[in-house]
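Undergrad: here are the coordinates; sequence isn't available:
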């Protein structure tokens, strides 16, 4: 067993999935904005509200920033973004978009910032994080924030019956998935995890966050996003 309590065979599988995901994402970098570059109305409203909660000139960690499509919104509010992503090709595109914004290559699970940011945003990315690593990632976010800093994240939603069916398919194929995990094919296989929102709230609380606001966004093409704004409470979260 590793420190997260994950059996060795599952831990190795998750590491391999992370590697494969990085490779797949690298192939999408050139066309990402063409397919996913538009900022939806609800996403825009939450980013604007998140930015309004931060002090003038504050620092923002855009975790899993992709091609940096939110950099402009953050800069327009007089804030200082730093973009991190595990896919270097995405960061190349982000630098082409706004070269003045610094970027660094990191996995969410491996962030090492401490008391450095007034806000952390992680938009449309947590679906790639397996359940045993959600607490780790949230604790990394909390540690990166200054006292009483703010977090904005989204949680992807898919109809439960589709998740259950895909999860059962993965189990039948002999994969070490747990509840809420699926392997989609579009056409290549890729991993997503869909935790219950009640579980997300528990993880946030355990990592030292209190939810300020949340909203289920509009559904379209079979999925939606649950938007969460949270504030880091005083003190160090358990396990940090």
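TA: That came through, no problem. Since this is a predicted model, take the numbers as computed values, not measurements.
Undergrad: contacts and neighbour counts: CA atoms only from here.
TA: Fine.
Undergrad: how about the helices in the chain?
TA: Listed in chain order, the helices of the chain (DSSP state H) span 8-28, 32-36, 41-52, 71-76, 88-97, 134-144, 160-172, 197-206.
Undergrad: with respect to residue 240, which of the ones you listed lies nearest?
TA: helix 134-144 (6.0 Å; C-alpha to C-alpha).
Undergrad: need the residues that contact the closest one.
TA: Helix 134-144 has contacts (C-alpha atoms under 8 Å, 6 or more residues apart in numbering) with 108-117, 120, 151, 203-204, 206-209, 232, 236-237, 239-240.
Undergrad: second structure follows, compare the two:
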């Protein structure tokens, strides 16, 4: 039996799952990835951490090797990580409790209203558009009313497979306005949008967490 996230063709033969295949590639160069990305996003983490009362419960959704888990702890917050890649999960566990989880199923991993903030830093980039929309809805349910969301994903290039020096991955490229609209539609008030190579959205949950 194929998993819920495996597409099938008309003959019921399993097809590639772009997200799973893309995330698996990181295992081969996990240490290099961690080193290369270690200095990045510190200002965004600080801004997000300061937008929440201390201490807050933060979910680092797609935490990678755990860089930002450590940073949130330094800011006085209690962070938890989830990631699909088992090598990253092992690395991130040195910084905070971390479990292996497909973001497309993250809503089933925690009770509604568990978190004050959800940090999704480039963790949605390998999902197809409908999957991203669904995950954003799961994020809204996991947040308490007034909880904060940060999400960023690619806004330059084209959607599809990309051959990179450390492997081949699928990326979905979003228009900034379109992504802001789906965040709003998932149950958030969009507070700020910043566009560059990545579109960044800062938002506040107005759902009840149910």
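TA: Sure thing, it's come through. For clarity, every value in this text was computed on a predicted model and none was experimentally measured.
Undergrad: what's the burial count for residue 88 of the first structure?
TA: Residue 88 of the first structure sits with 20 neighbouring residues when counted by other C-alpha atoms under 10 Å.
Undergrad: that one matches what in the second structure?
TA: By TM-score structural alignment, residue 88 of the first structure lines up with residue 86 in the second structure.
Undergrad: my read: that match touches residue 98, true?
TA: No - using C-alpha atoms under 8 Å, residue 86 of the second structure makes no contact with residue 98, being 10.2 Å away.
Undergrad: among the contacts of helix 134-144 of the first structure, which lie within strands?
TA: 117, 120, 151, 209, 232 (DSSP state E).
Undergrad: got JSON lines for those residues, with distance to residue 15 of the first structure too?
TA: JSON lines is the format used below for those (distance: C-alpha to C-alpha, whole Å):
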{"residue": "117", "distance to residue 15 of the first structure": "28"}
{"residue": "120", "distance to residue 15 of the first structure": "25"}
{"residue": "151", "distance to residue 15 of the first structure": "26"}
{"residue": "209", "distance to residue 15 of the first structure": "27"}
{"residue": "232", "distance to residue 15 of the first structure": "29"}
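Undergrad: biggest separation within the residues you listed, which pair?
TA: Using C-alpha to C-alpha, these span at most 15.0 Å, a distance reached by 117 and 209.
Undergrad: circling back to that earlier point, residue contacts, the match of residue 88 of the first structure?
TA: Residue 86 of the second structure neighbours (C-alpha under 8 Å, 6+ apart): 27, 100.
Undergrad: look up the closest residue to residue 169 of the second structure, ignoring the ones flanking it.
TA: Using C-alpha to C-alpha, 6 or more residues apart in numbering and skipping residues adjacent in sequence, the residue nearest residue 169 of the second structure is residue 22, 4.5 Å away.
Undergrad: just say which of the helices of the first structure is most tucked in.
TA: Across the helices of the first structure, averaging neighbours per residue (mean count of other C-alpha atoms under 10 Å) puts helix 134-144 on top, at a mean of 24.
Undergrad: residue 71 of the second structure -> the first structure?
TA: Under TM-score structural alignment, residue 71 of the second structure pairs with residue 73 in the first structure.
Undergrad: quick one, what contacts its match?
TA: Residue 73 of the first structure neighbours (C-alpha under 8 Å, 6+ apart): 47, 48.
Undergrad: distance of it relative to residue 44 of the first structure?
TA: According to C-alpha to C-alpha, to the nearest Å, residue 73 of the first structure and residue 44 of the first structure sit 8 Å apart.
Undergrad: common neighbours of the two, please.
TA: Listed as contacting both residue 73 of the first structure and residue 44 by C-alpha under 8 Å, 6+ apart is no residue at all.
Undergrad: if we can go back for a sec, please indicate which of the contacts of helix 134-144 of the first structure are buried?
TA: Buried by 16 or more other C-alpha atoms under 10 Å: 108-109, 111, 116-117, 120, 151, 203-204, 206-209, 232, 237, out of those.
Undergrad: which of the residues you listed lies closest to residue 190 of the first structure?
TA: Nearest member of those to residue 190 of the first structure, counting by C-alpha to C-alpha, is residue 108, at 17.5 Å.
Undergrad: tell me the counterpart of the closest one in the second structure.
TA: So, by TM-score structural alignment, residue 108 of the first structure is matched to residue 103.
Undergrad: separation between the residue in the first structure sticking out farthest from the centre and residue 21 of the first structure?
TA: Largest separation from the mean C-alpha position in the first structure: residue 172, at 28.3 Å (C-alpha atoms, centre = their mean). Counting by C-alpha to C-alpha, the gap from residue 172 of the first structure to residue 21 of the first structure is 22 Å.
Undergrad: ok, residue 165 of the first structure next?
TA: Distance from residue 165 of the first structure to residue 21 of the first structure, counting by C-alpha to C-alpha: 22 Å.
Undergrad: done for today, thanks.
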